[in-house]
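> predicted model and sequence below, questions to follow.
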Amino acid sequence: MIFSYEKEKLPEIYNRDGKKCYLDPIRKRLILITPEEIVRQKWISFLKDKLSVPEQLISVEDHLSHYGVNSRRRADIIIKGNDDSGNQYPLCIVECKAPDVPLTESTQNQVFDYCDEIGADYAIMSNGYTTDCYKYNEKSNQYIRLSEIPTYRDILGGKYIEYDWGEYPQRMPFEELKRRVVAGEIDEFISDMTIPEIALPAYNLLECFLDYRVKMPTGDYGMFKLIQDYGVRILSYGNHSGGVFSGPYRSFLIDVDGSTEIVSLAITTCYKSTSQDYIRTALCIAIDNEESSHHALQLVLDENLEVNDEICDFYHHGRIAIGNIGSGKISELRTFVEKYCPEMIDGKKFYLGTLTNDKLWRLDDPEVGHVIANLISYALIRDKYRKYKKSLK
């Protein structure tokens, strides 16, 4: 197989804060376009479309430390394989350079060194127009240059399998959801200290986020336009208070004032810094940007969800942390909310919507979509306020 730089496809281009970005299909992020990134994205297309490598077995900008190596270095692209138990192993490293960067002996030594450290047998280096492919020969203890790039099946070499990922299981019925909450058989992302009246809607919302088969309709949601329901991503985010939250997030590609952003929602556990023994359940909303990713809102359901029989009202008290600046003023945040979404003002609190918890919630349900849109809008407003406060420093 031959890599053709001119013929390989590129992802769609989006604008973020006046900068052109690709929506990377592997990292699931908006990535600033550079000459090297163009080569990298063309290689991702080639691996998927020509070599038939499953997306789940491609990693990009992957830390070698993920493979037990004591190093901060990262490989551009790693192709992996599965054994019959589903365990993943690195098979090939692709090192990408910009088209005007020649492939030197130093480049070769770099990728060979990476392969040696993580145990990958295949090494590829490419600047788009020039591509070299090697395979490690155990007898000679050398990397032997190949005349063409092997297919994924050839790379597997009978040692690993083409893993069957299977189907995502159907959601449990609503009555089973209720039974599990009553029995205390709840998900790890919901605190067992959260009372059942709050745990049930939290569990329903968690299952709603994880059901990637049901999409939130695209369109205009007032403060933003939904370009694409991007499905479930496993992510790790920090908040402005220094906490870190990892797990499955439901992500949405949105347009805000002509700039493309990725906003992600998750249900997870959290605790107060002053009382780490008290574990609560939170609805977290995270925003990706070019420099970093952060939680724009951590809505603790134990405090901000009011349940009356089946009626669930989502509120927020308005408290807000602004990095090194400290806490913002709720009164100042209120002026921003009044400007963009005045209907959210409800006395001293911010009203984010109501759901009736008598059935499984789905993202294509207008009632659910309205609450999700409010949550995203409120998170965006909070970030606008943070940006304003930081501009005053």
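Perfect, I can see it now.
> can we go C-alpha only for contacts and neighbour counts from here?
OK.
> is residue 317 in contact with residue 347, as I believe?
No. With contact defined as C-alpha atoms under 8 Å, residue 317 and residue 347 do not form a contacting pair (10.3 Å).
> let's bring in a second one:
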Amino acid sequence: MKIYKKNGKKFLYDMVKGILRPATPEEKVRQKVVKYLVEQMKIPIEAIETELLLSSIDNLSKLRADIVVWHINEATNSEECLLIIEVKAPHVPLTEKTLEQVMSYQSILKSKYVAITNGEDLEIYQIRENGTAQLLTTELYTYEDLINSNVKFAKKRTMRRLSFDEINYHRYINMLIDKGYIGEETDPALHPFLAELQNFILVEPISCVLPIQFKGISLEQDLGYSFHTYGNAAGGSFPGYYRGFVVKTLDGNEAIYRIGMFGTAKLINDPIYGNRKSYTVLNVATEDMLGYHNSLELNIDNSISKRKTEYRFFHNGRLTAGKKGSVKIEKVKNYVSKYAPDLLVEDKIYLGSLPNNMSISWDQGQQFIMNLLLYANIRDKLRNDIKKR
């Protein structure tokens, strides 16, 4: 890809519009994808449009589609949208939110297909009659293939609940470390428990009837596992699988809480973060009417203690409220004391215990999950109260 320099700045040639654009990481991906569409998928350049303002279709829309492919419907002799592609920079993982984003464009353009890409991976979906998106296989499809629906669908990957013997298998644990779900410097003695903890969180079925009422909140719906990414206050991000729950909060509103386990990266002489050990964290993220954010980041390596045949989980109460900065730990504890006083144990926030050296059932882990959801909700409530002042 040729880079042009002008006045000390770098530009790329947009082969669709015939102009130079700033050579941003996203623009590099966009031009790489356009080249792939033309050279590999045999899509005519005149059928491709970049950065389409959707206000041209719906004057109330403020959205903009990265790449749109058009075709002529021979039956009606009218131009129709065939494919919409959402482009992300190479370092951005493709998640459910990326797909939701391009689907919001599809609701206006009514395309037959949507796709998401970061330049490394390209996922193409066909829109079914019920409005859902079904993933295609990774085969190379041409323009004519898409027009004529000459496509194949990928088999849906599903996780299954693994036995403790399977969890304890060294190759499985090494896979979790390699995929970034267990920190590479986390104590190996914790590995079997953490492998079981992740499997329990993601796929252990709920064995009781919903909703589950618990100390002022209510677990209304189990959304299962899905791929997401959420960032923390320090600028880090945690892409991977989370288990989602619809929760009626202390304020009586509904929000989605997602729980996932991840390993942090080991850093040596990083220009921003310096040196940092790798460890394993348990994250609880929130999605509500105000947006989405990481509610709780629990450093498992430093926050659990072994007691006979179980591990107990504690949190120190640290919290950051956006631009307001760090919140005094005593203030966090005061909020916990107000809404869930029994979580204050040994001057820390106690989140529950889970058995070691065995599979964890829902009955054994339900209180831990509910404590996580409740504590995350209390933290969100405190953040919101601080931001209103």
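Thanks, I have the structure now. Source: prediction; values computed, not measured.
> what TM-score do we get after superposing?
Aligned and superposed, the two chains score 0.60 in TM-score terms (TM-score structural alignment, normalised by the length of the second structure); 283 aligned residues with a C-alpha RMSD of 4.4 Å.
> so for residue 317 and residue 347 of the first structure, which sits in the more crowded spot?
residue 317 (14 against 7; other C-alpha atoms under 10 Å).
> quick one: that one and residue 240 of the first structure, what's the gap?
17 Å (C-alpha to C-alpha, to the nearest Å).
> what's the answer for residue 172 of the first structure, then?
For residue 172 of the first structure relative to residue 240 of the first structure (C-alpha to C-alpha), the value is 35 Å.
> quick one, which of the two is more surrounded?
residue 240 (19 against 10).
> the more buried one maps to what in the second structure?
In the second structure, residue 240 of the first structure lines up with residue 233, judged by TM-score structural alignment.
> likewise for residue 164 of the first structure?
For residue 164 of the first structure, the residue aligned by TM-score structural alignment is residue 155.
> now do the SS call for its match.
Using DSSP: H, G, I helix; E, B strand; the rest coil, the structure places residue 155 of the second structure in coil.
> what about it, distance to residue 135 of the second structure?
If you go by C-alpha to C-alpha, the gap between residue 155 of the second structure and residue 135 of the second structure works out to 8 Å.
> so between these two, which is more surrounded?
The neighbour count for residue 155 of the second structure versus residue 135, taken as other C-alpha under 10 Å, is higher for residue 135 (19 against 10).
> which non-adjacent residue is nearest residue 128 of the second structure?
residue 134 (7.0 Å; C-alpha to C-alpha, 6 or more residues apart in numbering).
> doesn't the one you found fall inside a helix?
No. The assignment for residue 134 of the second structure, made by three-state DSSP, is strand rather than a helix.
> pull the contacting residues for it.
Counting by C-alpha atoms under 8 Å, 6 or more residues apart in numbering, residue 134 of the second structure touches 125-128, 153.
> the helices in the first structure, which residues?
35-49, 105-118, 152-156, 174-183, 196-210, 301-304, 330-340, 366-391 (DSSP state H).
> how big is the offset of the longest one relative to the second structure?
With mean C-alpha distance after the TM-score superposition for the first structure, helix 366-391 of the first structure departs from the second structure by a mean of 1.2 Å once superposed.
> ok, the match of residue 240 of the first structure touching residue 319?
No. At 9.5 Å, residue 233 of the second structure and residue 319 do not qualify as touching, with contact defined as C-alpha under 8 Å.
> what are the buried residues along stretch 99-118 of the second structure?
Buried positions in stretch 99-118 of the second structure, judged by neighbour count with 16 or more other C-alpha atoms under 10 Å: 99, 102-103, 105-106, 109-118.
> try stretch 243-251 of the second structure
In stretch 243-251 of the second structure, counting by 16+ other C-alpha under 10 Å, buried: 243-250.
> sorry, back to before: relative to residue 80 of the second structure, which of the buried residues of stretch 99-118 of the second structure is nearest.
Closest approach between those and residue 80 of the second structure, by C-alpha to C-alpha: residue 111, at 7.4 Å.
> now the nearest residue in space to residue 220 of the first structure that is not next to it in sequence: how far from residue 217 of the first structure?
Distances taken as C-alpha to C-alpha, 6+ apart put residue 226 closest to residue 220 of the first structure, at 6.4 Å, once the chain neighbours are dropped. For residue 226 of the first structure, the distance to residue 217 of the first structure equals 8 Å [C-alpha to C-alpha].
> ok, now residue 101 of the first structure?
Distance from residue 101 of the first structure to residue 217 of the first structure, by C-alpha to C-alpha: 44 Å.
> residue 272 of the first structure now?
Residue 272 of the first structure is 36 Å from residue 217 of the first structure, by C-alpha to C-alpha.
> neighbour count winner among these two?
Neighbour totals were compared for residue 272 of the first structure and residue 217, and residue 217 leads with 15 against 10 (other C-alpha under 10 Å).
> any idea how far residue 173 of the first structure is from the more buried one?
Distance from residue 217 of the first structure to residue 173 of the first structure, by C-alpha to C-alpha: 23 Å.
> how about the strands in the stretch 1-150 of the second structure?
4-6, 9-14, 19-22, 48-53, 64-73, 78-87, 113-117, 122-127, 133-135 (DSSP state E, counting those that start in this stretch).
> helices and strands around the third one, which ones?
Yep, that's strand 19-22 of the second structure we're talking about. strand 9-14 (3 or more C-alpha pairs under 8 Å, 6 or more residues apart in numbering; DSSP states H and E).
> so where is the strand it packs on in the first structure?
Under TM-score structural alignment, there's no match for strand 9-14 of the second structure.
> what separates stretch 332-349 of the second structure from the chain centre, distance-wise?
29 Å (C-alpha atoms, centre = their mean, to the nearest Å).
> buried residues in that stretch?
Buried, per 16+ other C-alpha under 10 Å, within stretch 332-349 of the second structure: 332-333, 335-336, 339-340, 343-344, 349.
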